[in-house]
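Undergrad: Sharing a model that was predicted from the sequence below.
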Amino acid sequence: MLVEWRDDLSIGMLEIDVQHKLLFDKFNAFVNAYQNNLDVEEIMRMFWFLEAYAVTHFKEEEKLMQQVRYPDYEKHREKHLAFIDQINLLKERLKAEGISQSVVSAMTNFITSWLIDHISTMDRAIGRFVNSAASPRLP
């Protein structure tokens, strides 16, 4: 189940929007590797790359939130940590069960719904905050 970027997921901050699109690309590369029955090592490499990119993206996003003094930084960071915890659980399941349709389905369902929900709510709030702070105030 591939996930397609939609313009309504844009949060209005180019750097973050580009990173989100790349997350979708990395996720789709993992799914494609599985669907095309690539070597297990290649599928795993795609998943590890997706995970590493997500962690890098979270760090960049958290750095930005700190720079702009985003008021919900801690709550947002907790969501990132919860995502990483869930990914670690899925990795353990993957190690125990191997690559199977049920494991890949669990991974794709979780990642797809999390990305879309997180971007459209939590990340969009960052965009609104930054854009409202940048807009001139009328007397």
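TA: Right, received. Where do you want to start? Residues are numbered from 1 along each chain as shown.

Undergrad: drop to CA atoms for contacts and neighbour counts, all remaining ones
TA: Noted.

Undergrad: Figure out the helix or strand that the one residue sitting closest to the centre of the chain lives in.
TA: Taking Cα atoms, centre = their mean, the centroid of the chain lies closest to Leu115, which sits 4.9 Å from it. In the assignment (DSSP states H and E), Leu115 maps to helix 101-118.

Undergrad: Then Leu50?
TA: Under the assignment here (DSSP H and E), Leu50 is part of helix 40-67.

Undergrad: could you say what helices and strands that helix packs with?
TA: Under the contact criterion of 3 or more Cα pairs under 8 Å, 6 or more residues apart in numbering; DSSP states H and E, helix 40-67 touches helix 14-35, helix 73-97.

Undergrad: got the contact list for the shortest one?
TA: By Cα atoms under 8 Å, 6 or more residues apart in numbering, the list of residues contacting helix 14-35 from outside reads 1-5, 10-11, 42-43, 46-47, 49-50, 53-54, 57, 61, 108.

Undergrad: Tell me, how many residues neighbour Tyr53?
TA: By other Cα atoms under 10 Å, 17 other residues sit near Tyr53.

Undergrad: Tell me which of the helices and strands packed on helix 40-67 is the most buried.
TA: Comparing the helices and strands packed on helix 40-67 by mean neighbour count (mean count of other Cα atoms under 10 Å), helix 14-35 ranks first with a mean of 18.

Undergrad: take a look at this one as well, against the first:
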Amino acid sequence: MIIWREALSVGVDLIDTEHQELIRKLNDFMEACTKQSGKDKILETLSFLKSYTVEHFSDEESLMQEVEYPDYPVHKQIHDGFVNKVEELERSVLEKGPSVLSTIKLNRLLVDWLINHITKTDVHIGEYIKNREAAS
């Protein structure tokens, strides 16, 4: 289970709220996996991720453009890559059916996203905004 903590905060309320929603869904999925029902929950989680990424990435990308975030193009590529991975995994599950392997892949994808993207990439957006406001 992943607990929201300050290290996950970007410092932008909208983005932090959306990240907290992602953590809740990840925790729901992880709990289902520990109860041996991850295969039953995988399509629901993938469906959530597809709609979540449309809304969240749109919000985050709009913010980056609004504040003229210099790393926007690279950040957008990272978002697009994540969307492609989610879509690829969903296609695989729809074609072959849910499996233990697909639940493991989804679990890894989500945990990796939280650990690497939010704490190592998204956090820079908040820092940039904070520094920009301080310079004004």
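TA: That came in fine, so what should we check first? Quantities reported herein were computed from a predicted structural model and do not represent experimental measurements.

Undergrad: Could you get me the TM-score between them?
TA: TM-score for the superposed chains, counting by TM-score structural alignment, normalised by the length of the second structure: 0.86, backed by 135 aligned residues with a Cα RMSD of 2.0 Å.

Undergrad: about what we covered before: just after the helix holding Leu115 of the first structure, pick out the following helix or strand.
TA: helix 124-134.

Undergrad: and the angle for that following helix with helix 101-118?
TA: Relative orientation of helix 124-134 of the first structure versus helix 101-118 (axes from the mean of the first three to the mean of the last three Cα atoms, to 10 degrees): 20 degrees.

Undergrad: what's the matching range in the second structure for helix 124-134 of the first structure?
TA: Using TM-score structural alignment, the residues of the second structure aligned to helix 124-134 of the first structure are 123-133.

Undergrad: That stretch vs the first structure - mean distance after superposition?
TA: Compared with the first structure after the fit, stretch 123-133 of the second structure shows a mean deviation of 0.5 Å (mean Cα distance after the TM-score superposition for the first structure).

Undergrad: number of nearby residues for Glu66 of the second structure?
TA: Neighbour tally, Glu66 of the second structure, other Cα under 10 Å: 9.

Undergrad: how much space is there between the nearest residue to Glu4 of the first structure once chain neighbours are set aside and Ile119 of the first structure?
TA: Among residues not flanking Glu4 of the first structure along the chain, Phe24 sits closest, at 7.1 Å (Cα to Cα, 6 or more residues apart in numbering). As judged by Cα to Cα, to the nearest Å, Phe24 of the first structure and Ile119 of the first structure stand 11 Å apart.

Undergrad: Tell me how far Met65 of the first structure lies from Glu74 of the first structure.
TA: Met65 of the first structure sits 10 Å away from Glu74 of the first structure when distances are taken as Cα to Cα.

Undergrad: got the contact list for stretch 57-67 of the first structure?
TA: So stretch 57-67 of the first structure is in contact with Ile16, Gln19, Tyr73, Arg77, His80, Ile126, going by Cα under 8 Å, 6+ apart.

Undergrad: Pull the most distant pair out of the residues you listed.
TA: Within the contacts of stretch 57-67 of the first structure, Gln19 and Tyr73 form the most distant pair, 18.6 Å apart (Cα to Cα).

Undergrad: List the buried residues of the match of helix 124-134 of the first structure.
TA: Residues Val123, His124, Ile125, Gly126, Tyr128, Ile129 are the ones in stretch 123-133 of the second structure that count as buried (16 or more other Cα atoms under 10 Å).
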